[in-house]
Structures are given as structure tokens and as C-alpha cells.
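what follows is a predicted structure for the sequence shown.
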Amino acid sequence: MALSRSETMARVPSKNTTPEMRVRRVLHARGLRYRLHARDLPGRPDLVFRKAKVAVFVHGCFWHSHPGCSRARIPSSRQDYWIPKLERNVKRDAQVQVELIDAGWTVVVVWECETKCIDDLADWIQRAVSDRSSGGSD
């Protein structure tokens, strides 16, 4: 029996996604230690380096409307549903970033399509953490 669209979408995970796991593996292999999905921070960042005050979000290109990305296509059916939904996601993402920056955090957004060349990405995150941290990170 085929699943309805709603059932299919309900199965899409919000945590521990393949792109998130790629980022986590490479950062951990480089010795960077982080906390996951910090409930006390706006937007519950995917990775948090508390001492360095760096919050990392791993965004899916579709769900967060990655500009210029082919994965961010709006479905042809039910656009009256999808367009406002995706616009709300983008607006919420921007608000969360403002809140974190105002609280003194550095925000790093990693797009799903960027996790293919993960070493360059890991260099960038490692620099952000190192620049903000006086010792290690947690």
C-alpha cells in the first residue's frame, strides 16, 4: 500500500540526518567536541561549541530553501501549501540567527549539498571554533 504524502513527510527526520552525521563525523575525527541540539538556544542548533559560542545548523536544501540550489525546487503540486510553508521556514531561520548573533554567538549554516566536499567545510567550521575559543571546545 502506498503512503500518503502526509505519511511520507512525517517520516522525514529532523535530527541525525545523513548530512548532519557527515558533518559530525568529520568534526569529531578532527578532535572537535560539541553538544547536540541544544534546547536552551534559539532554533536548537544541530551542533553547539559552547566555549567558542559557535552554533552550527545543518540545513536541508529543500526544507530551508537554499538559494540557487536544484534541491530547493518547490513541488509542482499544492503550491498554495508549500510556498507559505517554506517561506515560514526561511523567516524562522533568519529570526533564529538574529537572536543567536544578538546573544554573542557565531552562526554557521551548512547546506545539505555542501556536505559532499566535507573537508573544506570542516576546515571552515574548525577555523570559526578556533577563532572564538581560547582553549578547546565542548
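Ah, there it is.

CA atoms for contacts and neighbours, from now on please.
OK.

check contacts around the nearest residue to residue 132 once chain neighbours are set aside.
With C-alpha to C-alpha, 6 or more residues apart in numbering as the criterion, residue 132 has its nearest non-adjacent residue at 4.7 Å, and that residue is residue 52. By C-alpha atoms under 8 Å, 6 or more residues apart in numbering, residue 52 lies in contact with 129-134, 137.

mind listing the helices in the protein by residue range?
In the chain, the helices defined using DSSP state H lie at 5-10, 18-29, 79-102, 118-132.

list the buried ones in the first one?
So the one you mean is helix 5-10. Within helix 5-10, no residue counts as buried by 16 or more other C-alpha atoms under 10 Å.

what is that helix packed up against?
Helices and strands touching helix 5-10, as assessed by 3 or more C-alpha pairs under 8 Å, 6 or more residues apart in numbering; DSSP states H and E, are absent.

what's the answer for the longest one, then?
Using 3+ C-alpha pairs under 8 Å, 6+ apart as the contact criterion, the elements in contact with helix 79-102 are strand 106-111.

the strand it packs on to helix 79-102, inter-axis angle?
In terms of direction (axes from the mean of the first three to the mean of the last three C-alpha atoms, to 10 degrees), strand 106-111 departs from helix 79-102 by 150 degrees.

identify the residues contacting strand 106-111?
By C-alpha under 8 Å, 6+ apart, strand 106-111 touches 53-61, 66, 97, 100-101, 121, 125, 128.

against that first model, consider the following:
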Amino acid sequence: MPDYQPRTFDPGRHPGTSDRALSLRMSRLRRRDNGPELALRRLLHASGLRYRVAWPVPGQRRRTIDIAFTRLHLAVFVDGCFWHGCPQHLHLPRTNAAWWVRKIETNRARDADVTAQLGSLGWTVMRFWEHEDPSAAAATVRTWVTEHRA
């Protein structure tokens, strides 16, 4: 029988939670098809626009575009205030604060990398915060699509 080897500490790995209820709540958050994203999609669809959902980012495994207008090369993202570090609404948990700071910084770096990757491929990238008015975001997207279809 092999000897038990304790797992070494990895600062990039989540340290776990001290609150099971919080852990359960966080695990139930939707990564896609969440409220702000659905609100924007409904408004875009109601105005006659057609798009792809969760379209793969070219050249990046496991990364997707929330709303993609593939022929026009327009990528629309709806970023969550907590996960993407909204300067207006970010409130870090007190428990494991250093880990959460690294996590949010990593997410923001990944967002910048995806934006740069798409830009280098000729895509236009629009990012909206989840707290922004979906009507205003839809109007911005609609205006851009109308101008670039001609």
C-alpha cells in the first residue's frame, strides 16, 4: 500500500471556503445564460438581430464570446461585476482575500488577452458590465451593426 502524501500548497489553487452556504451559492451562479446576458439577448433578438451564443474564441481553447455576430466580426461580452472586478461594485470577500485579489486580477488579464486576440483577428469587441442598462447596451450594439452591415 502506497504511503499517504499530503498535497502541497499551491497558491493558484482555491483554498476552499470556510462557509458551506457561501460555497453552495457561488457554485450555483450561471456562467452563461444569466439574467443580464439574457436581457441583452432578448432586446437584440426583438430588434431583428441574429447572433451566435457562446461562440468559441478563435485560437483560444475554453474561451467563448457571449454574443457573436460572426459575419461582422463583432464580439459582445456581458461581464459580471464580481468576477471581472467592476471598479464601481467590486466587494471582495474577507475570507481568503489575497486569493480573491489574485483570482480577479487573473480574470481581468484573461479578458484583456481575449480582447487582444480578437482584435488581432479583425474583430470588434464590446464589453458591458452586468449593472449597465440592457436597453442602452442593445442600442449601442444595434447602432454598430446597422452602420457596419452596409
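Here it is on my side, so go on. Bear in mind the structure is a predicted one, so any value in this text is a computation, not a measurement.

hang on, the earlier thing: let's see if you can find the most crowded of the contacts of strand 106-111 of the first structure.
Within the contacts of strand 106-111 of the first structure, most neighbours by other C-alpha atoms under 10 Å means residue 55, with 31 neighbours.

mind telling me what that one corresponds to in the second structure?
Per TM-score structural alignment, the equivalent position to residue 55 of the first structure in the second structure is residue 75.

geometric centre of the second structure: which residue is closest?
Centroid-nearest residue in the second structure, with C-alpha atoms, centre = their mean: residue 79, separated by 4.5 Å.

relative to residue 48 of the second structure, how far out is that one?
24 Å (C-alpha to C-alpha, to the nearest Å).

just residue 100 of the second structure next, same as before
40 Å.

so which bits of stretch 101-114 of the first structure are buried?
Buried, per 16+ other C-alpha under 10 Å, within stretch 101-114 of the first structure: 105-108, 110-113.

circling back to that earlier point, could the helices of the first structure go into TSV alongside distance to residue 36 of the first structure?
Formatted as TSV, the helices of the first structure follow (distance: least, C-alpha to C-alpha, whole Å):
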stretch	distance to residue 36 of the first structure
helix 5-10	22
helix 18-29	10
helix 79-102	16
helix 118-132	15
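
which stretch among those helices comes nearest residue 38 of the first structure?
helix 79-102 (12.3 Å; C-alpha to C-alpha).

buried ones in the closest one?
86, 90, 93, 96-97, 100.

can you check the distance spanned by stretch 128-137 of the second structure, start to finish?
7 Å.

try stretch 105-124 of the first structure
Stretch 105-124 of the first structure: ends 16 Å apart by C-alpha to C-alpha.

now swap in stretch 28-47 of the first structure and tell me
Terminal-residue distance, stretch 28-47 of the first structure (C-alpha to C-alpha): 11 Å.

which parts of it are buried?
In stretch 28-47 of the first structure, counting by 16+ other C-alpha under 10 Å, buried: 32-34, 36-37, 43-47.

among the residues you listed, name the ones in strands.
With DSSP state E as the criterion, strands contain 36, 47 from among these.

would you reformat the buried residues of stretch 28-47 of the first structure as TSV and include distance to residue 76 of the first structure?
Converted to TSV, those look like this (distance: C-alpha to C-alpha, whole Å):
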residue	distance to residue 76 of the first structure
32	42
33	42
34	39
36	35
37	32
43	29
44	31
45	30
46	30
47	33
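
to which residue of the second structure is residue 31 of the first structure aligned?
Residue 31 of the first structure maps onto residue 48 in the second structure, by TM-score structural alignment.
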